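Novice: prediction below, plus the sequence it came from.
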Amino acid sequence: MTRIALVTGGNRGIGRAAADALADDGTDVILTYRANRDEAEEVAGKLAARGRTAAALPLDLTRPATFPGFAEQLRALLRNRWETDRFDILVNNAGFDKLTPFGRTTTDDIDALYAVHVRGPILLTELLAPMIRDGGRILFTSSGLTRYAANPAYSVYAAMKGAIEVYTKYAAKVLGARAVTVNALAPGATATDFAGGVIRDDEKYRAMVTANHASGRVGEPEDIGNAVRIVTAEAASWITAQRIEASGGQSL
């Protein structure tokens, strides 16, 4: 039976790399997007051109009242495309960065980061968990910033990721009886559009990061996509409740 993955924020960056890596592994992919429908449809089309069944659905993690409607859309899509009411892998990837320099953090900053990185993924996961097949996989995206303190302006962002790492353990305990694994993947500095693309585009910033890096380079989206594929593989059934860092040895 072909496995089916749902990747939130799968239209760009790490989410797109995860969708590509899962497709390479023979997994069909449903990806979500918040605003850029054309980009998401393009990604789904490229996955389909590679022989996978793929689709894109809109999802705004800041609006939990819309989650039941999203779940109904997902059920209908699963029935129409795959003749099933279940899927196998949930990758909670959607997110954004926001700088919160110490002493200048606002209530709106905290609320925005919380909505997307904590409240949204938790509520969505608990709503969709009954649709995940026994033996399935749930993966939250965390950050290397929960281990090493880099720019203090990422303090609140990192704190939200720390919260989701804790939640991962509790969800793993609840879902273990169904052989559903729950883990958190923590990427290190990766060359995406995160933080305005500074890691990808600013050579001086890249040099600063790699100066204290075992691998001597920053990560590429494909590095993280491959890590997603490994942690969500059928063979990874005995790995659960873990924070797994994919940083190439950053800040050791």
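Specialist: Nice, I can see it.

Novice: can we go C-alpha only for contacts and neighbour counts from here?
Specialist: Will do.

Novice: show me where the stretch 1-150 of the chain has strands.
Specialist: Per DSSP state E, counting those that start in this stretch, the stretch 1-150 of the chain has strands spanning 4-7, 28-33, 54-58, 87-92, 132-141. These are given in chain order.

Novice: can you tell me which of those is nearest to residue 183?
Specialist: Using CA to CA as the measure, strand 132-141 is the one of those that comes nearest residue 183, at 5.0 Å.

Novice: check the separation of the first and last residues in stretch 225-237.
Specialist: According to CA to CA, to the nearest Å, stretch 225-237 extends 19 Å from its N-terminal end residue to its C-terminal end residue.

Novice: next, the buried residues of it.
Specialist: Within stretch 225-237, the residues that qualify as buried by neighbour count (16 or more other CA atoms under 10 Å) are 225-229, 231-233, 237.

Novice: re earlier: with mean neighbour count added, can I get the strands of the stretch 1-150 of the chain in JSON lines?
Specialist: Below are the strands of the stretch 1-150 of the chain laid out as JSON lines (neighbours: other CA atoms under 10 Å):
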{"stretch": "strand 4-7", "mean neighbour count": "25"}
{"stretch": "strand 28-33", "mean neighbour count": "25"}
{"stretch": "strand 54-58", "mean neighbour count": "22"}
{"stretch": "strand 87-92", "mean neighbour count": "25"}
{"stretch": "strand 132-141", "mean neighbour count": "23"}
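
Novice: which of those sits closest to residue 72?
Specialist: strand 54-58 (11.3 Å).

Novice: center of this protein - which residue?
Specialist: Most central in the chain under CA atoms, centre = their mean is residue 93, positioned 1.8 Å from the mean C-alpha point.

Novice: surely it and residue 13 touch.
Specialist: No. With contact defined as CA atoms under 8 Å, residue 93 does not reach residue 13; the gap is 9.8 Å.

Novice: what's the closest non-adjacent residue to residue 27?
Specialist: Here the nearest residue to residue 27 in space, its sequence neighbours aside, is residue 3; by CA to CA, 6 or more residues apart in numbering that works out to 5.1 Å.

Novice: from residue 19, how far out is the one you found?
Specialist: Between residue 3 and residue 19 the distance is 13 Å, computed by CA to CA.

Novice: could you do residue 64 as well?
Specialist: Residue 64 sits 24 Å away from residue 19, taking CA to CA as the criterion.

Novice: who has more neighbours out of these two?
Specialist: Summary of the neighbour comparison: residue 64 and residue 19, criterion other CA atoms under 10 Å, with residue 19 having more neighbours (33 against 17).

Novice: structure B:
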Amino acid sequence: MNSQQNEHPSVVVVTGASAGIGRSAAVEIARRGSGVIATYHSRPEGAEETVALIEELGGRAHALRLDVGDTATFPAFHDAVRDLLASEWGADSIDALVNNAGFGGGRSFEEMTEEAFDDYYRVLLRGPYFLTRSLLPLLAPGGAILSVSSSSVRPGDTEPGYSGYAGMKAGLITASRFLARELGERGIRVNTIAPGPTRTRLGGDAFEKYPEIIAPLAAKTVLGRIGEPEDIGRVIAFLVSPEAAWITGQDIQVSGGYAL
């Protein structure tokens, strides 16, 4: 049944939904019948493309700007989400939050500066942590929180230059596991997923600019290719759906067997 016809519409917030994994997650979530609030930072045109794709499926979506690295903006974002829920869906809660917004890693330890380290922290750890807290009053009992981690955290995928990036993603995984315990009393599930190398715009469109890096990454992947955004988006859509109602506190590898 289309969520627009339900007495209590299902709506999901997906951050960083203007391209890549976030866009794919938003579309797959909408394909399952939920409304989507798709956030963007600097590419409103990308978010509107995501909204258009969802509308082509017969779904409903709206774009909102969000700087996940600026926690001072979160109260206003909470109010914008609350108002949009009421005006567009006649709802007062969201069913899930997908913390996807971020940026790629790749800075050696010797080149790491405090400013760069703080950027990793603000966007990859502090941002999703406090955005979750800000939107928690809007999250329905029995809802879901899904944050995107990284395969770079697991043993075997320790490429040079990712200590700052992977450190924050490891913190996000640990915090999410503890939140699963703390929010479980409300029936809220909290999980993370860890994509491997995936064809997205991260890293300055690295896969587009440097296609020669694809074959070595595919060679390290059991299934013989790099990931596509749709590979990750389908898993996100599943994990925030009622079908995954018995999964919480997990970091799930979605990497095609990268670095096994």
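Specialist: In hand now; what should we look at? None of these values were measured; they are calculated from a predicted model.

Novice: after superposition, what is the TM-score?
Specialist: Structural agreement between the overlaid chains, expressed as a TM-score with TM-score structural alignment, normalised by the length of the first structure, amounts to 0.96; 252 aligned residues with a CA RMSD of 1.3 Å.

Novice: to which residue of the second structure is the residue nearest to the centre of the first structure aligned?
Specialist: Pairing criterion TM-score structural alignment: the partner of residue 93 of the first structure within the second structure is identified as residue 100.

Novice: residue 196 of the first structure now?
Specialist: Correspondence of residue 196 of the first structure to the second structure, assessed by TM-score structural alignment: residue 204.

Novice: what's the following helix or strand after the longest helix seen in the second structure?
Specialist: Longest helix in the second structure by number of residues, with DSSP state H as the criterion: helix 163-183. Toward the C-terminal end, the helix or strand that comes next after helix 163-183 of the second structure (DSSP states H and E) is strand 189-195.

Novice: ok, residues contacting that following strand?
Specialist: Under the contact criterion CA atoms under 8 Å, 6 or more residues apart in numbering, strand 189-195 of the second structure has outside partners 142-151, 173, 176-177, 179-180, 183, 227, 232, 236, 239, 245, 247-255.

Novice: which residues does the residue opposite residue 213 of the second structure in the first structure once aligned contact?
Specialist: Following TM-score structural alignment, the counterpart assigned to residue 213 of the second structure within the first structure is residue 205. Under the criterion of CA under 8 Å, 6+ apart, the contact list for residue 205 of the first structure reads 198-199.

Novice: still on that earlier bit, which stretch of the first structure lines up against the longest helix of the second structure?
Specialist: For helix 163-183 of the second structure, the matching stretch in the first structure spans residues 155-175, with TM-score structural alignment as the criterion.

Novice: what about residue 202 of the second structure, neighbour count?
Specialist: When neighbours are counted by other CA under 10 Å, residue 202 of the second structure registers 15.

Novice: distance of the residue nearest to residue 156 of the second structure when sequence neighbours are not counted relative to residue 153 of the second structure?
Specialist: Residue nearest to residue 156 of the second structure in three dimensions, not counting chain neighbours: residue 259, with 5.6 Å by CA to CA, 6+ apart. Using CA to CA, we find residue 259 of the second structure at a distance of 11 Å from residue 153 of the second structure.

Novice: what do you get for residue 210 of the second structure?
Specialist: Residue 210 of the second structure sits at a distance of 24 Å from residue 153 of the second structure (criterion: CA to CA).

Novice: who has more neighbours out of the two?
Specialist: Comparing residue 210 of the second structure with residue 153 by other CA under 10 Å, the one with more neighbours is residue 153, at 20 against 9.

Novice: what's that one aligned with over in the first structure?
Specialist: When the structures are aligned by TM-score structural alignment, the residue of the first structure matched to residue 153 of the second structure is residue 146.

Novice: that older thread, got the angle for the longest helix of the second structure vs strand 139-148?
Specialist: 160 degrees (axes from the mean of the first three to the mean of the last three CA atoms, to 10 degrees).

Novice: show me what helix 163-183 of the second structure is packed up against.
Specialist: In terms of contacts (3 or more CA pairs under 8 Å, 6 or more residues apart in numbering; DSSP states H and E), helix 163-183 of the second structure is packed against helix 114-120, strand 189-195.

Novice: relative to the first structure, what is the average displacement of it?
Specialist: Here helix 163-183 of the second structure, set against the first structure after superposition, deviates by a mean of 0.6 Å using mean CA distance after the TM-score superposition for the first structure.

Novice: touching that helix from outside, list them.
Specialist: Residues from elsewhere that reach helix 163-183 of the second structure, judged by CA under 8 Å, 6+ apart: 104-109, 117, 120-121, 124-125, 129, 147, 149-150, 152-153, 188-192, 248-251.

Novice: and if we set it to 6 Å?
Specialist: Around helix 163-183 of the second structure, the neighbours that count as contacts under CA atoms under 6 Å, 6 or more residues apart in numbering are 105, 125, 149, 152-153, 189-190, 249.

Novice: contacting residues for the residue of the first structure most remote from its centre?
Specialist: In the first structure, counting by CA atoms, centre = their mean, residue 103 sits farthest out from the average C-alpha position, at 29.5 Å. For residue 103 of the first structure, the set of contacting residues under the criterion of CA under 6 Å, 6+ apart is empty.

Novice: that one pairs with which position in the second structure?
Specialist: Residue pairing (TM-score structural alignment): residue 103 of the first structure is matched to residue 110 of the second structure.

Novice: where exactly do the helices run in the stretch 1-150 of the first structure?
Specialist: Applying DSSP state H, counting those that start in this stretch to the stretch 1-150 of the first structure gives helices spanning 13-24, 37-49, 67-77, 107-114, 120-128.

Novice: mean per-residue distance, the last one to the second structure?
Specialist: Taken over the aligned residues, the distance from helix 120-128 of the first structure to the second structure averages 0.7 Å (mean CA distance after the TM-score superposition for the first structure).

Novice: could you give the angle of that helix to strand 132-141?
Specialist: Here helix 120-128 of the first structure runs at an angle of 180 degrees relative to strand 132-141 (the same axes, to 10 degrees).
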